[in-house]
Every structure is written in structure tokens, then in C-alpha cells.
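> this one's sequence-less:
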């Protein structure tokens, strides 16, 4: 207001007789064009000079937010408006906290280069920074704003952050707790007391999370309601903070009440669209058992899914509880409003710049004209994820009217065409480098083509493969591959040339079968004469041979993604019979089981639990060559040991001689954590266990081998494909074992 008063005083000093405006000029104005400025004026050329209207014009300009000062003067009928514009911010940064996290800085500052300097916006950004620090449990934080006016007239702004102290919760007290042990609900709350070695994973560091204080009582009450305590009350926590040591003690006042048992389940349909008995089959609440609010919510969702699968896309399930405090029972009521049956009008594909529409549509279980089905919709999304063609996919439901909807399928394509690089180092094989060109979705056709070249000091592998998971968009698949390999061991070299072809069929959404044929020619060269002198029992296993075999397999896969699944099972069983022509005659069985679970609902962040198991067995039905047995070590079995280095026997001179096994099993337990989500980088820890056994009487008493390994890995969706770096250590290695501490691969699923 001082600005306008000053302008008014200046104009009042003009002569009292009427002055006619002959021209209007603007000085120092850049951000507003002259034509726009004239449209904002309350005076025009030809008007008599009016102080009040000039004052209104100045205020209108000032309200635009571009100026720090505006004034007007008049001379010989020329009215001139003078402007001092706010400087432009040419540099802005935040130091002292989150310096390398541009995403966080942008969300807190909300000021871009090129913006006008505005003190109110700077103060608002400062407030957001302090609030963010408070949410991390930091108090007494200080943020200073430093500005520097540069020679070009712009200004550089720096937010200097001095993080405050973190409050450590030393003790937690729960008054009124008796029916449940504190451990039951402490797992669900964010603020917990500090534990010894709190810095270690799985322990509580005791850092107070101020933003979560208001939610912890709700979490505690929810746990009580999962155990039948429907009248439970949890007051806001009382916090006593020692600002000298930045420690705190917290206490909760809890009123548990009584345990309610489920006395009845009522299903009330607004209009009968399904037999109530069919709905009761999906309800998991049990009569006369303590009520569980979590199961109650899940039952409502299961009922909704059951009815939505009949086409009622807009069904509403309203759950209700009728408590009987006297008898300590609760009657559960599900009010169901199904609406009308809905049909799909159209399916729109978006985001696929390379993948053909038909490749996407063939994975969808809903199409134009079909009746809506919620399970089909969810399975369609998972099917798109399992292809490995897309980084992400969503299916939006666009309501047209009460009886029709459109499905909008939005995909973000992944780099399916990539150069695969792999490698590792072992004391036996030295440096291993693997280079391959592979495209799981060549030209967007859904066809997988790959060429692989692998070379180390002792191995060479060359292969070409092509496969189509959906021949002519049908449920049939086909594959063809040709390969050549050379493995050089200490005492001999193995050459293998082979070809494989096969066909498969998808029987259900998750179950598929495969029938394949393989022919291979295997020869041994450069055998050390002393090798057989020391190991005469191995002579028959080093004869060159041909293998002609048939493989039959079945697979179950309901995971939600190809490269990074967060839910589902992947199970396979295959049988191979050799002896249909050729020299080799054996029978093999291979079983694998993978389980994936997303842990975000339990931990609050995108962690993933993985279990991978395998069991392989072979039977000699005539001739089981050395090269057709099983081995253990490296990626896919037990990490920390060189790939395929186990088992072995000890010869007469004490040397470890590698032999193949007839049985092997391994299990891998992994947990993957988000590391840099924006860069699609994750961190994993693992523990591997493996067992391998050789049933070959001619080899003598070959001991069973049990090995373990542990380590960590880096998982990154790099521009050239999924990259995995593995750092491993053996647990119970023998002195004769070949150890490998590092391996990496690109292009394989995690």
C-alpha cells in the first residue's frame, strides 16, 4: 500500500487544473506486452488525468506478480508508468541435505530456473524443507536462504540446510494392555523403542518418525480388531522428549474391551444375481471364532470379485457390523448392490510404439462385445507382464453407461532388444565373457531371436535360437536352436554340436506343455594319458557319442511380471529320454519351483521375497555319459562356487577330478529391496543351499556334497537390459573347491 500512497502523493502534486492525457508510455516493462498493458489501464489517451484511476492501474499491474516497484509521472500530457521487474532466478540449489536427489529437491523447492524471484515462494519452499525434515524425525533444523545478484541482472538462490537432531525413542510403555502382548502390534507400528544393535537389518533403530505418530494408534487398533477387540481404543501417544540428549520416552493408554465372536453372516442382495451359498464359499470368517477385521475386508473384496466375474462391473459391497455387547458377539452383514451387467464396447491399445496391437490383444482375456469379468481383467494385466515386452502396463475401465464400458490398455515398452553381456571370474576358468544379441520381441512381432557367443580361457559356446510363443497368434508355440560348445578341462576337452526343435501348447492361462527333440554329437580330445592311469574307472565315460532324445515338460506360471515378479508361482517339470537312436541311453527328470511375494503391504516399501528351488535326477538306462550328468555351483544353484565345478573325486595323487552327478538339489532364498527407484536399481541379499550326489558304483564311494553360500547383488534395469551383479561367499567350502566371488549377467530375469 505504501507504493500506491507514494504514487498518489506524486500525482496530487500536479497542477490542480485539468490535464488531458495525450500519450501513455511504459518504461522498464518486459514480461507484459504493451498491448496487454494498455488493456489493463483504467485511463486512456484523451481522458482527463484522474489520480484515482492511475492508482487503480498501478495496482492492476502490481497484482500480476512481476514487479517490485511501480510508479507514474506526467509531463506535458504524457503519462509514463515506470516498472522495476523482479529478477530472474538463473541458479537454484539445495545443499546440506538430499543434494544428489533431484526428485526430492524439485518436489520441495517447486521453483525452476527462469522463474521470477519471489520472496513468498522462497519462504514457502523453506517451510516445506523443514516440514520434510520433521517427518524424518529431525528437530531444530535450520534452513538459510542465500541470494547472489549476478552481473547479468539475474539472481542465484541457495537453500543451505542444517539438519537437526534425530530423536531416539529409548522406551515404550503400554498402559491397559493385557489381552494382547505388545509384540503382536509392535510389528505394525512405525515408532518403536531402540534395540541393541539397532543399526542391523531387522532390528529397531528407535528413530522417531513424527509423520507416523498420528497413524500408529490407528494401526494398533486395527491389530486389536483383527483379534476380536471391536471396542478397543488407543489414545494418541504421550511423548516426553529430553532435548539435551534428544531422546524420548513414549506411552500409550489402551482400553482393550472384550473379544467379540462372529455369531452370524448375513448376505443381503439388492437383487438376487447369485445363490447366497456360492457367496458363502468365498467367505472365510468363521462362526463362533474371534472376529477378524482383516478377513472381514478381504471377504468383502472376494464377494465383489465373485459377482463382478458375472459381469456386474459396478457392483458395490457395503459391509456392516451388528454388535451384541451383552453376549460379546457380532453379526456380519454384507449389503450387495450389483447394478447392471456390463459388456465391453471397445478395447483401446495405447503406448505401443513398436509392439503390434495384435500381440497385446492376444494376451487379453476380454474383448469387444464380451461380458465383463474382474478375474479376466486381473489375469490380462498379469499376462501382459509375463511377456517381458513391457516395462509397465495398466488396464483402465472407462464407463460409458450403466451397461457398457471401454477398456484402455496402456503399456510402456521395455528394451526387449538388447546386447547381453555376462561374465565372471573363477580360479579354474579365469575370466569369462559372454556376448549375445537377443530380442524377445523382434520388430514387435512377439518372436524371440538370439545369438550368443561365450568365451573364456577354457570354454567356448556359440548358439542361435528362434522361438515363437504364439504361432499365428494361437495357443501353440515353436522353437529351433543350433549350438556348438568347447569345454577345456585340466585333462581333456569336450566338443559338442547340437540342434533342438520343439513345439508347445498352452492348455490354460497358466499351464502349458512342451514336446521337443534334441540331437547332439559329443567328442573328447586332448585327454591326458595319465588321467586314465590314475582314474581307470572313468574310461567308458570319455567315449565319443551321439545323443538323440525327446523331452516332455509341463509348466505352471501365474506370476505378474517376467523380469521382476512380485507375486505368483513358476513351477516346471520335465522328463528327457535318450536312446531313440544314438549311443546315449538315459532318463532325466528336472523339477523347479519359484515363489515370489511382494512385501510392501507388510513393510511399507517395495521389498520382494523370492524362493527358488530345483531338483534334478538322472538314471542310467544303458549309457549315461559324463557330459550328461549334473553339476552344481554358480548362478542358478549355489553362488560362491565356480559354475559347474561340483562334484569331484580325489585321484591317487590328491588332485580334484570333476565328475558329473546323478542327483542334485538346491534352494535359494532372496530378498530384493529398492535402492534407487527412479533409476530402477535394486539391492538384494541371498542365502543358497545345495546338495549333489553321484550314484556311479564304478567311481567308488563318491561322497555326497552339501554346500552353502551367501551374498548380495545389484539389480538394475539398464538401458541395455536387466543387469545383475552378484557378490558371493561360500559358507562351508572344502580346500579342493573352486571359489568364485563375483559373477554378472545382462538380459536374464531376476
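Cool, the structure landed. On a predicted model such as this, the values are computed, not experimentally measured, just so you know. Residues are numbered from 1 along each chain as shown.
> Please count neighbours and contacts with C-alpha atoms only from this point.
Fine.
> now the helices for the stretch 401-550 of the chain?
In the stretch 401-550 of the chain, the helices defined using DSSP state H, counting those that start in this stretch lie at 529-534.
> Strands of that one, residue ranges please.
404-413, 417-426, 430-439, 448-456, 459-468, 476-488, 493-506, 511-525, 545-557 (DSSP state E, counting those that start in this stretch).
> Adding distance to residue 308 and mean neighbour count, write those out as CSV.
What follows is these, written out as CSV (distance: least, Cα to Cα, whole Å; neighbours: other Cα atoms under 10 Å):
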stretch, distance to residue 308, mean neighbour count
strand 404-413, 14, 19
strand 417-426, 38, 20
strand 430-439, 38, 18
strand 448-456, 36, 19
strand 459-468, 34, 18
strand 476-488, 30, 18
strand 493-506, 26, 18
strand 511-525, 24, 18
strand 545-557, 24, 19
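> want to throw these into JSON lines with distance to residue 23?
Formatted as JSON lines, the strands of the stretch 401-550 of the chain follow (distance: least, Cα to Cα, whole Å):
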{"stretch": "strand 404-413", "distance to residue 23": "58"}
{"stretch": "strand 417-426", "distance to residue 23": "68"}
{"stretch": "strand 430-439", "distance to residue 23": "71"}
{"stretch": "strand 448-456", "distance to residue 23": "75"}
{"stretch": "strand 459-468", "distance to residue 23": "78"}
{"stretch": "strand 476-488", "distance to residue 23": "82"}
{"stretch": "strand 493-506", "distance to residue 23": "83"}
{"stretch": "strand 511-525", "distance to residue 23": "84"}
{"stretch": "strand 545-557", "distance to residue 23": "80"}
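> Okay, one more to line up with it:
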């Protein structure tokens, strides 16, 4: 036995010498001796199967093998590459003639059993473990520990924790064989902030000018809350490039940063020292265009906008050649791209510098005129292809036009069927020789149908609203049972049912809309039916409404809207005709002076709108959207032969005589057919200020007028201002105008009833409103779009045009949050403070804080 052990040790020692010689590369592999592998034993395994390791070595019993040789070294290197073992050793156990027997001894790396993280919040630990891939069962290697440590240190340094310290320790765990637990200890320390920024060598540009060029690197000041003063290396390096660009904008082409250092002035404070070399100031000389045949030098010069003698501005010149920040920018590249020359390239080249003047050549390779070959769409599982293709501005055979692609993205986003943030056009199969290219639009469908759930107080009690709106409906499949998923969808039509109800109030409505009537042109057809009922309710007499006393409105309207090409193709002209029947059954609502009878309204509405917003419907980032509508009834007083002056005189006399029956008769005769005109304007403008910060500017105006002053203003179609703007009680055709910071409809003046002397809120005949709203998105992912907002608003309503003063407004300010999820629709909450007193006779002083909700659900 001892002899065998000695032989075993001797053989192992000889094998070690062989491999050492191989490693030292001093002995040729040709000196090795050839054997037949008689057997291979794997020892030291704890968690791996022996046969698996043997298979991985690719060594087979019976195969020829040379000892020593690169064959064994290759096996060892292959096993080391797995990073699963801490030691790998081959031993020669015995030699029998030409047969050699080997032992492969392996020491496995320990397995990670659990990880404990200290120094970070609990809700952040899962993110750390995911990013570092520290999960149970992972083999613990030196590189795993080093990479995890470096990642965490860099992660926190990027957030401004320059003094962060990360320690990772492991210890044997008794839970399993060869397992170790790990402890990650993170000491972030305080965020390092910038105490001061010191510039050196700047004679031409002031410290203040250079400091403004550093967009994300700011020194600490007590009033700074929008842009933080923490030091983040990545932002700082980008700002140094911006600083050089600022010099280039001012004509200093040769400006450069000689050095930048930071000096520690405290545990969490540093000073930045930036030394610059400004160089000389330059001016543009001759700018010649070379290679252009499609456009003349004059046309290109007008777009470039740079002239001889102008201060040299390298940044501006790059933007005028190709502005990467604006896909639809007015630059030379887009000029060619929008005219079919997709393969064009434009490069400005300095050809000479004489004293302080730089001469340029703008070298243009126009390439071959490009045409569209194939247009494809993907990702539309519910929406039919023709609904998408009819919105596209790109067609096979058309000349390539980049602006058409951008416009197509906007049109698809405006449909509301797809996630606007994920509409991606892909340039496919470009062929410069043939002058052809394919375009593929990648789409991600979002919820396009909606359930509306609202609750509010009005009309004598709680009002609940249930609405079903299918905005991608397919009416042709209405009787196709297989198309119900859960309803027939895919043709882009809108079908909506809505019910509002309370103890005293009910409304039923049905709406249908076809956006492409006939399927060839964007002509929208709309039809709606509605029925509303209001029951008499006196809480002092009974807790139940008296349904024998009621007021109802039955309405029908049809309309057409068409996109037009002038002044541009963002405009839409609409026409609609509507009829309403007002029926009173022993019911007096205060607006009319009669409680029994009928009144009719036949009105034509003309609309002009322009929707040119960009960035999607949920969170527009640019552009504008305005709508002007004018609603008219026929001027019955011109041809019905009634003497309204005499009717008014008789009415005044009846009021004086307190003859209620005569008052009711005259009022019913005067308003048998309603006569009015109504003008509304609403405009929204969106401007991106910084990064994703968007300013929404809004202006609104409405006026209800009459053709004949003797007829007077109709009691319907009035304006009610204030509150959340949810139209929970709109049976009389009123416009409910949002103005946060005040109770619902509380900014509508009261009027005096001449018969009873009491006050009533009959609605305004003119209103105006202005608002500024800052919006910033927290996330715009398909699963949830969330943005916060801060607003300033002002508006008011007036009982007649003579009292109208656009500057006499009720003011408010506040903050809010909006959440849009396909499963729930738009949810929102606003906290607004009203600075002025509303029109409620019982109120005193400012309106104060009010909370407003927006509730909806979408699937």
C-alpha cells in the first residue's frame, strides 16, 4: 500500500514537471510520449455530475493521448473558462504498458446561498440584486465580487455620492455543502455638491456666461431648487463640451479646455476649477456650395442663413446643415430629404483661414432620387390594415419625403389606438443604386375602448355615470359572432352608450362616428341620439321625487367633418344639424316661466379646427390645437309675424299684475322655437421648455347672443364656470367650464327672478378663461403614463355682454397628477387654491383649497 502511494506521488510529481515545462514553453510538445487513455477519474466534485465533467473535457477512454501535450492544457483552460472551480489538477494514477490512467481533481467554487444588503432602502434592494446578478445559486468568483463592487460604486457616484464606499464579504454557510452567504455594505455618505465654479483664462466671455453654458452643473445656492447643485461626472463632462460650444457660438473656433480639476473643500463640498484657452475670434468668409444641381446657391444660402461677415458660429452651422435635435427642422439635410434625396450627404469644409476670416465649401453629394418601394406595418393585432394605411402619408411609388414619415407618425398617434411613444418607422432595404427604399412601421396597440365611471353631486342628489365608448369599433361585424372580442373592433369607428342617473335626473345617449365615410376620403360622419329627464323634487315635502312632474329633452343630431388642404392640411371643417324637443309636464325649472308645454330648437353648427400637436394625445409636447364653433338657429323673429315688443310689454304688465297664467302663456309663445346664436373658441398651445418640461397655454371664450334684443336670451345653452369641469348635470345644453380652485359651477352669477324676487343661478351668456400649466412626465411607458403638473388659472362668467370684462377674472393656482393606464383610462387629482370669492351668497372671502378628481376606466 505504501509502495502504491509512493508510486502515485512520484507519478504526480513527474506529471507536474511535464506541465510546468509546457507552461514555460521550453520543452517542445514533440518530446511528449504517446499513450492510450485507459481511464479517467474525476474527484473532488460536490454539486456536479462526474459524467458531465468527463463529457465536457472531450477526453474518451481508448483515445490516443500524448503526455505532456497541448491537449491537456487545452482541457484545463477550457475548464478554467467556466469560472466554476478554484483548482484544477491532472494526476497520472498508473501506467500499464501503453495505457495511461488519469485523475482530474477539481475544487468547486462556493455557491451563493443568500445576500444581505445594508445601507439602502428596502424597496431598492431588489433592484441592486437584479443589476448585480447576485442571486441564490450563483457561483462566487473574484470577478463577481469585483464587478459588483465597481458597479455599485459607479452607480452611486453617478447620483452624486462621490464618497461612497462598498464592502462585500462572504462567509461559510451551514445551510448547504460548499455554500457561502454574502453581505453587501453600502455607505453612501452625503451627496457631494459644488461649492464654487472657478474659471481661469477667460477674457472674452464672462464667468456668468460660461456658468450658464454648464446646463446640469451648477454651484450651490440657497434659492436653487429646479437644477440641483450635486456633482455628477457624466453630466459634468457633457457640460464641458457645451462650454466649448458656447465659445464656438461666439466666434472662438479654437477655444479649448486646458484643464479641469476639483478641489475638496469639505466632506460633501468641492470647488471646480476650469482653465480655458480662448484663442482668436473668427468671422465667416465666403461660403461656396459645391455639387448642388437640385437647388441653386441662392436657395441653399437662404436655408443656411449664414452670410459673409457674420461672427463665426460653429454650433449654428452644424444645426443649419443637420439639426439632430429636431426631426422636422429647417436645415439643408431635411431640405434634400424632404424632396426625395434620401442618400444625399452634406459636409461643410474649411478651405482657408485668412487672418480672422474662415472660408467654407459646403460639399454636397446629392445621390440618386429615391422612391418608396414597399410600405409595411406590424404590431396591429386588432386594428385592420386599411385603418392604418389610410392615415399614412407614405405610399409605394411616391418620392421619399422625410416630413411625410414624421406626419404619418403623428397621424397614427392621434388615432389613439397605438402607444404614441412606440411608433417606430424603420428604413429597410435602402438601395442607393436603384434609388429605392422600404419603410416599415412598428406599432404597439393600446387600449382603444373606454368605460367611464363618474360620481358627483347635483340635480338634487348623487349622480352616477356609466359610459361605454368603443373607439375602434367595427359596425359591419355587428352580427358576426366570431368578431366579438369582446366587441367587434378594428375599423376605427366610434360607438358610445352613456347613462347618467340620480333620484331626480336621467340621461341616455347613443353616439356613432365613422371617420372615413365611403372609405376614400377623411370625411367624418357623426350621429347622436339623446334623451334626458328631470323629475320634480322637494326635500321638504318628500324624500322621493314626483315623477308625474317632469321636464325632458329629446335630441337628434347628424354631422359631417372634412379635412381641408387650406390654409394647411391640419384644418378640419365641420357641419352639423341638431334638433331638440323640450317637454314640460307640470314642472317649472325657473329658466322658463311656464311649467306645461313644449319648446323646440333646430340649430346648425359650423366648426373650424386645427390640430397640429406632436408627441401623442396623452402627453403632447409641441404644436397647437384650437377649435372655433358657431351655432345658429333660424331667425324666426324675422318672419313669424310676432310683435315681440308688444309681447314684452304684456309680459311686464303681467309681472306687475302678478298674473302667473298670463306670464306663462306669453313666455311659452315667445320660446316655442328657440332663437339664438352661440360662439365658442378654445385654443391650446404646447411648448417644450427644458428636457421634457412642457408648458401648456390655454385660452377659452364663449358668447350666447340673440338676433333681436326684444326676443332676449334663451334660457338654455348657458355657460357654467368653476370646478372640475365634469358635465354631471348638462340636460339644458349648458357648457361646463373647468376652473380649478373653486366649487363646481360656483363662478356663475346669480340673477333675480322678477316674479318671485328670489335669486337663481341661470348660467352666464359670456365667459372667458386663461390658464398656464407646466407638465413633466414621470413615465410614459405603455403600461402607465404618469405626469405631474402645476397650474395658474383665471376666468369668469357674466350675465350680459355689457358687464363683460376679460380682465375681471377669478384666479387660482395649484398642482395635480395625471395617470393614464390602458386598464383604467385617465385618472387625475388636482389641488387648487382659489384666491377670490365665488358667487355663492353664503360664501365669504377667498374660495381657498379645493380638491378635484378625474375618474375614468379604459380597457
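Perfect, thanks for sending it. No experiment lies behind these values; they were computed from the predicted model shown.
> picking up where we left off before, residue 293 of structure 1 is nearest to which of the strands of the stretch 401-550 of structure 1?
Closest approach to residue 293 of structure 1 among the strands of the stretch 401-550 of structure 1 (Cα to Cα): strand 545-557, 31.6 Å.
> For the closest residue to residue 232 of structure 1 other than its chain neighbours, give its distance to residue 235 of structure 1.
Distances taken as Cα to Cα, 6 or more residues apart in numbering put residue 256 closest to residue 232 of structure 1, at 4.4 Å, once the chain neighbours are dropped. To residue 235 of structure 1, residue 256 of structure 1 is 11 Å away according to Cα to Cα, to the nearest Å.
> and if you look at residue 431 of structure 1?
62 Å.
> Same question for residue 390 of structure 1.
From residue 390 of structure 1 to residue 235 of structure 1 the distance is 47 Å (Cα to Cα).
> Next, the contact list for the residue positioned nearest the centre of structure 1, please.
With distances taken as Cα atoms, centre = their mean, the residue of structure 1 nearest its centroid is residue 606 (5.9 Å). Shown in contact with residue 606 of structure 1 (Cα atoms under 8 Å, 6 or more residues apart in numbering): 598, 599, 600, 673, 674.
> Please apply the same query to residue 795 of structure 2.
721, 739, 767, 768, 769, 770, 808, 809, 810, 811.
> Could you tell me how many residues sit around the aligned partner of the third one in structure 1?
Aligned counterpart of residue 767 of structure 2 in structure 1: residue 664 (TM-score structural alignment). Using other Cα atoms under 10 Å as the criterion, residue 664 of structure 1 is surrounded by 25 other residues.
> Now do the SS call for residue 664 of structure 1.
Secondary structure assignment for residue 664 of structure 1 (DSSP: H, G, I helix; E, B strand; the rest coil): strand.
> For the nearest residue to it once chain neighbours are set aside, give its distance to residue 646 of structure 1.
Excluding the flanking residues, the one nearest residue 664 of structure 1 by Cα to Cα, 6+ apart is residue 692, at 4.2 Å. Separation of residue 692 of structure 1 from residue 646 of structure 1 (Cα to Cα): 8 Å.
> which residues do the two both contact?
Both residue 692 of structure 1 and residue 646 are in contact with 631, 632, where contact means Cα under 8 Å, 6+ apart.
> Residue 486 of structure 1 reaches residue 497, doesn't it?
No - contact status for residue 486 of structure 1 versus residue 497: not in contact, 9.0 Å apart, counting by Cα atoms under 8 Å.
> Counting neighbours, what do you get for residue 838 of structure 2?
Quick note: residue 838 of structure 2 (other Cα under 10 Å) scores 23 neighbours.
> tell me the SS of the nearest residue to it once chain neighbours are set aside?
Closest residue to residue 838 of structure 2 apart from its sequence neighbours, by Cα to Cα, 6+ apart: residue 747 at 5.5 Å. At residue 747 of structure 2 the chain is in coil, as set by three-state DSSP.
> Residue 747 of structure 2 matches what in structure 1?
Looks like residue 747 of structure 2 aligns to residue 646 there (TM-score structural alignment).
> how far away is that match from residue 340 of structure 1?
Distance check for residue 646 of structure 1 against residue 340 of structure 1: by Cα to Cα, it reads 63 Å.
> Same check on residue 485 of structure 1?
On the measure of Cα to Cα, residue 485 of structure 1 and residue 340 of structure 1 end up 62 Å apart.
> which one of residue 646 and residue 340 of structure 1 has more residues nearby?
residue 646 (25 against 15).
> Residue 32 of structure 1 should be in a helix, yeah?
No - assessed with three-state DSSP, residue 32 of structure 1 is coil; it does not lie in a helix.
> Count the neighbours of it for me.
12.
> and if you look at the one 3 residues further on?
A total of 8 residues lie near residue 35 of structure 1 under the criterion other Cα under 10 Å.
> mean deviation (superposed) between the helix or strand containing it and structure 2, please.
Residue 35 of structure 1 is part of helix 34-40, with elements assigned from DSSP states H and E. For helix 34-40 of structure 1, the mean deviation from structure 2 after alignment is 4.8 Å (mean Cα distance after the TM-score superposition for structure 1).
> and that helix, which residues are buried?
For helix 34-40 of structure 1, the neighbour count (16 or more other Cα atoms under 10 Å) marks residue 38 as buried.
> residue in structure 2 matching residue 64 of structure 1?
Per TM-score structural alignment, residue 64 of structure 1 is aligned with residue 82.
> again with residue 225 of structure 1
So residue 225 of structure 1 corresponds to residue 248, using TM-score structural alignment.
> quick one: its match and residue 255 touch, right?
Yes - contact status for residue 248 of structure 2 versus residue 255: in contact at 7.3 Å, counting by Cα under 8 Å.
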